[in-house]
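Asker: Pasting a predicted model and its sequence here:
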Amino acid sequence: MKMLRILSILVLSVMSLSAKDIMEKNLDPLFLGEDTISLNFNEKWNIGDLESFAVSSNPLYLREKQNIGIARGDIITASLYYNPIVNMQQQFIGARATSGTGLPETSVIYNQPFDLSGVIPQREKVAKQEFMATIANFNDFDRLFRLRLRQNFWTYLYVTEQINYQKEFLENYQDLLDLTKLRAEKGDISFLEYDRLTLERIQIDREYRNARILRAQVVKNLRVLIGLPDSNVPLEVKGRLEFFSTKEFGLELDKFDIEGRPDLVVLKLRQQKERMNIELRKREIIPPLTLGVEYLNKGTEHVTGIYASTPLPLFDRRQGEILKSEESFKKLTFDVEAKRNEILNEISAAVKELQARESQLLEYKQFDLINKNREVQEKSRLAYIRGASNLVTFLEAEKNYLNVLRNYYEIIYLYYNALEAFRAAIGKMDTSDL
């Protein structure tokens, strides 16, 4: 009995330790394996955190990455030599010595095909070229993936700025409504002014709620892009929609090399692959030579012999495959030139938009637009509170203030979108310069 109690205590202690370990693992929201990046979801994320987590957790991104492994398998398959063939034969029907067929026969044949024209090395070169094209294709997917992620990041910051100033406006309007109601009750002003202010507040409240709905949609897009399936996990983005010039980012708009852009690299690599394919099809005209060794046993007779066999390329000399590869090479040559023109036009449009947005924002910065706009709005509000201005003038000043804020942040948002479009156009999507 005493031993039983000791054993039960030991078992319970081990079970409690195991349960504790399991609970600690379950409490970790990122317990998905050793390769998962550990991040604190209670903290705000910057664009670098979002990208790092997305490229390690998004199933669509990881799925696209598997194509590289598939192409690596094609290289292994292409580099393998021909398998030998072994034939074994036993004749046993009519095996009596007095029968027509004579004694039973046993034969073993070993065949080995040989590559005389270098098909296998050329086939391996073609597979390696396709492997490099697959890597470049993934790099292009990564470029577009990061572009979409950053566009949603800037949209989040833009909508957040809208929410912030509209929230501030709503709070100020509530104070103003209370004051206007008090003045209307005293008879200083008409209740019509109070009703009109109420209508204006309702309009701003509608825009505020719409902005919150839009931000929720942007957060949904960010969750999908970074691979967060659990809607209970908080996601807050860190950053402000502030203007920084291209010089501060270290960008030179007139210095770029389009030859390194991934989608152009893909086409050039596949063009070279088709050139190699032409050579491969020509080498395949000469079929493999098969050498064989045969051993035959029939009673007391033992016979050994060798033989060789190869197909004669009298009719099928890969004419169709050679023509197809030549035409594919010509087609890809046109594709490369068309892609170059497309990239140059894309960069030109991105540079023009970026320069236009930047020059406008530099003028705003020199004029100190935001501070002067706030100063005018505060003076207008103070004049209305003191009774030195009527309601129409006050509401017009409020609308101007809101429009200036909205236009200013919209231009910054469009500026950063153009900046990311330029980066994507030249194929440089590094986070180190953010």
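Answerer: On my side now, so go ahead.

Asker: going forward, measure contacts and count neighbours with C-alpha atoms only.
Answerer: OK.

Asker: Where do the strands of the stretch 201-350 of the chain begin and end?
Answerer: Per DSSP state E, counting those that start in this stretch, the stretch 201-350 of the chain carries strands over the ranges 289-298, 301-309.

Asker: most packed of the ones you listed?
Answerer: Of all those, strand 289-298 has the most neighbours on average by mean count of other CA atoms under 10 Å, namely a mean of 16.

Asker: how distant is that strand from the center of its chain?
Answerer: Centroid separation between strand 289-298 and its chain, computed with CA atoms, centre = their mean, to the nearest Å, is 57 Å.

Asker: In which helix or strand does the residue nearest the centre of the chain reside?
Answerer: By CA atoms, centre = their mean, the chain has its centre lying nearest to F145, at 2.8 Å. Secondary structure assignment for F145, by DSSP states H and E: helix 119-186.

Asker: what packs against that helix?
Answerer: Applying 3 or more CA pairs under 8 Å, 6 or more residues apart in numbering; DSSP states H and E, one finds that helix 119-186 makes contact with helix 47-57, helix 59-79, helix 191-226, helix 262-283, helix 391-426.

Asker: Okay, angle between that helix and helix 59-79 too, please.
Answerer: In terms of direction (axes from the mean of the first three to the mean of the last three CA atoms, to 10 degrees), helix 119-186 departs from helix 59-79 by 170 degrees.

Asker: Helix 119-186 relative to helix 47-57, how many degrees between them?
Answerer: 130 degrees.

Asker: you'd agree Q90 is in a strand?
Answerer: Yes: residue state for Q90 (DSSP: H, G, I helix; E, B strand; the rest coil) corresponds to a strand.

Asker: ok, second structure coming up, stack it against the first:
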Amino acid sequence: MRRLLRRSAFLLAALLSGVSMQAQAPPGPITLQQALDMARTRNPNLLSGQQHVIATRATEITAGLRQNPNFTLSGANVSLPANNPSSPYTYVGNVNRLFERGEKRRWRLDIAHATTDVTQSQYKDSERQTVLAVKQAFTQMLAAKAALKIADDNLQGYRKTVDLSKARLDAGDISATDFERIDLQLAEFESDYDTAKLNLTQSSDQLQLLLGIDKPTDTFDITGTLELPTLTAPLTQIEQQALQSRPDYLAAEQSVRLADANVKFADANGSIDPTIGGEYERVGVFNSAGFQVSIPLRIFDRNQGEKERTRYEAQSSRFAETAARNQVVNDVDQAWAGYETAISMATRYHGHYLQEATRVRDNLEFSYRHGGATLLDYLDALRDYRQTNLDALNANTQVWLAIHQLSFAAATEILP
């Protein structure tokens, strides 16, 4: 009892400390690994799943318990005088116990162990999904920070263009209409900046929610890169890792063992369990002892229905395991295809389009300031440059999201 109380106090203290941790945001920028560690220890859904696993494991104790004996004590005529020969007092003490046959306790333990294994794998699968959500939210926040930087650079750069155009207007080099057209374009850059700032706030709030922070704060920050990584693992290796590590597939395999244990337990429940007992009896001044053996006659009910049901359930579990295996391979193949498409697109932007958009913008800006290009050409070059930078950033983001999806499909960190 004392051990149980100490364990309960420890769990309560852990939960209370977890709640207090939820209200605290990290003091400085955190990395992706730190974010994942925080989610594993603070995310309320994962904490709930951990407690469910512990609760399920407790059923193993119940499954391993043996049958309790029964004790019965009865008396008759105890209110009469003991010396009354016609109605002597009588006391009877009886002890009996049910003896299980067919290894029922063994199969109950197998069922309990298998159920715990399945529950643990299901929790691991929930953790895998939470890890994916954290990685995606972290990447989206990195992308939002980079997009805000691009929007701010574009806005500050274009404001210099507006200032220069105002000086040219005052000097009579351009018309008022041309200046107003340039000034109107500033609204688009300001709108881009406001939208990027909103996206950063929303992505930050989403990540903080996954990390178990109950109230989002503006001081929360992360650090990382969206530079294109190098992936060296081949597809066949990733598929093998997935079949070895995917918790949902492991749960399907464990469900087969659970179903087999249920079949054996149903067979065992068809056996006869005798009840054996002994008794002591005192009548007046005489003592006697006796015994009882009770054997149920299972003429009609031999657990036939459960035997048949569990066998069909076991076959169903085997089909489900095959389906889960096929799903694992399919998920990895689709994630790999998404990664190849994303990396191909990102490589094109960084190998060609970004440099070209920068050269076109710089050349047309120089030409326009010196009267060699029209206003429309310059504004078009600015739009192309802004959109190309955002597209390149989005391409990098998609590469990282594809890698996270591939790691999720394989239940293994693809990047070292």
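Answerer: That came through fine. Just so it is clear, the model here is predicted, and its values are computed rather than measured.

Asker: Provide the TM-score value for the superposition.
Answerer: Aligned and superposed, the two chains score 0.89 in TM-score terms (TM-score structural alignment, normalised by the length of structure 2); 398 aligned residues with a CA RMSD of 2.5 Å.

Asker: how much space is there between the residue nearest to the centre of structure 1 and W45 of structure 1?
Answerer: 18 Å (CA to CA, to the nearest Å).

Asker: Tell me which of the helices and strands packed on helix 119-186 of structure 1 sits most buried.
Answerer: Scoring those by mean count of other CA under 10 Å, the most buried comes out as helix 262-283, with a mean of 21.

Asker: Could you list every helix and strand that that one packs against?
Answerer: Looks like helix 262-283 of structure 1 contacts helix 119-186, helix 319-367 (3+ CA pairs under 8 Å, 6+ apart).

Asker: how far apart are it and its match in structure 2?
Answerer: On superposition with structure 2, the mean distance recorded for helix 262-283 of structure 1 (mean CA distance after the TM-score superposition for structure 1) is 0.9 Å.

Asker: That helix vs helix 391-426, what angle?
Answerer: Using the same axes, to 10 degrees: helix 262-283 of structure 1 against helix 391-426 is 30 degrees.

Asker: circling back to that earlier point, and the strands of the stretch 201-350 of structure 1: which comes nearest L182 of structure 1?
Answerer: Closest to L182 of structure 1 of these is strand 289-298 (CA to CA; 104.9 Å).

Asker: Which strands or helices does the closest one pack on?
Answerer: Looks like strand 289-298 of structure 1 contacts strand 105-114, strand 301-309 (3+ CA pairs under 8 Å, 6+ apart).

Asker: With distance to R275 of structure 1 as extra columns, can I get those in TSV?
Answerer: TSV is the format used below for those (distance: least, CA to CA, whole Å):
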stretch	distance to R275 of structure 1
strand 105-114	25
strand 301-309	31
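
Asker: Out of the ones you listed, flag the one nearest I385 of structure 1.
Answerer: Closest to I385 of structure 1 of these is strand 105-114 (CA to CA; 98.3 Å).

Asker: Which residue range of structure 2 does that closest one align onto?
Answerer: Under the alignment (TM-score structural alignment), strand 105-114 of structure 1 falls on residues 90-99 in structure 2.

Asker: what distance separates that stretch from the centre of its chain?
Answerer: For stretch 90-99 of structure 2, the distance to the chain centre is 54 Å (CA atoms, centre = their mean).

Asker: What are the buried residues along it?
Answerer: With burial defined by 16 or more other CA atoms under 10 Å, the residues of stretch 90-99 of structure 2 counted as buried are 90-92, 94-98.

Asker: Closest to P26 of structure 2 out of those residues?
Answerer: Taking the buried residues of stretch 90-99 of structure 2 together and measuring to P26 of structure 2 by CA to CA, the closest member is L98, at 59.2 Å.

Asker: Would you mind measuring from the closest one to T275 of structure 2?
Answerer: 4 Å.

Asker: S74 of structure 2: neighbour count?
Answerer: When counting by other CA atoms under 10 Å, one arrives at 10 neighbours for S74 of structure 2.

Asker: what's next to stretch 149-163 of structure 1, contact-wise?
Answerer: The contact list for stretch 149-163 of structure 1 (CA atoms under 8 Å, 6 or more residues apart in numbering) reads 47, 51, 208, 211-212, 214-215, 218-219, 221-222, 225, 237, 239-241, 406, 409-410, 413, 416-417, 420.

Asker: Just tell me what the residue nearest to the centre of structure 1 corresponds to in structure 2.
Answerer: By TM-score structural alignment, F145 of structure 1 lines up with T130.

Asker: Ok, E124 of structure 1 next?
Answerer: In structure 2, E124 of structure 1 lands on L109 (TM-score structural alignment).

Asker: got the contact list for the closest residue to that match other than its chain neighbours?
Answerer: The spatial neighbour of L109 of structure 2 that comes closest, neighbours along the chain excluded (CA to CA, 6 or more residues apart in numbering), is A63 at 5.3 Å. The contact partners of A63 of structure 2, by CA under 8 Å, 6+ apart, come to 105, 108-109, 112.

Asker: same check, this time on Y81 of structure 1
Answerer: Here Y81 of structure 1 is in contact with I120 (CA under 8 Å, 6+ apart).

Asker: For the alignment partner in structure 2 of it, which three-state class applies?
Answerer: Aligned by TM-score structural alignment, Y81 of structure 1 pairs with R66 of structure 2. Under three-state DSSP, R66 of structure 2 falls in the coil class.

Asker: ok, now the one 5 residues further on?
Answerer: Secondary structure for F71 of structure 2, judged by three-state DSSP, is strand.

Asker: which ones are touching the nearest residue to it once chain neighbours are set aside?
Answerer: Spatial nearest neighbour of F71 of structure 2, excluding adjacent residues (CA to CA, 6+ apart): V95 at 4.5 Å. Neighbouring residues of V95 of structure 2 by CA under 8 Å, 6+ apart: 69-72, 277-279.

Asker: Give me the distance between V95 of structure 2 and N70 of structure 2.
Answerer: 6 Å.

Asker: Once you drop chain neighbours, what's closest to the counterpart of Q272 of structure 1 in structure 2?
Answerer: Aligned by TM-score structural alignment, Q272 of structure 1 pairs with R257 of structure 2. Distances taken as CA to CA, 6+ apart put A114 closest to R257 of structure 2, at 6.7 Å, once the chain neighbours are dropped.

Asker: Look up how far L16 of structure 2 lies from that neighbour.
Answerer: 31 Å.

Asker: So which of the two has more stuff around it?
Answerer: A114 (23 against 12).

Asker: The more buried one is in contact with A252, isn't it?
Answerer: No: assessed by CA atoms under 8 Å, A114 of structure 2 is found out of contact with A252, at 11.2 Å.

Asker: quick one on the thing from earlier: could the strands of the stretch 201-350 of structure 1 be laid out in CSV, adding distance to T160 of structure 1?
Answerer: Listed next are the strands of the stretch 201-350 of structure 1 as CSV, based on distance: least, CA to CA, whole Å:
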stretch, distance to T160 of structure 1
strand 289-298, 72
strand 301-309, 77
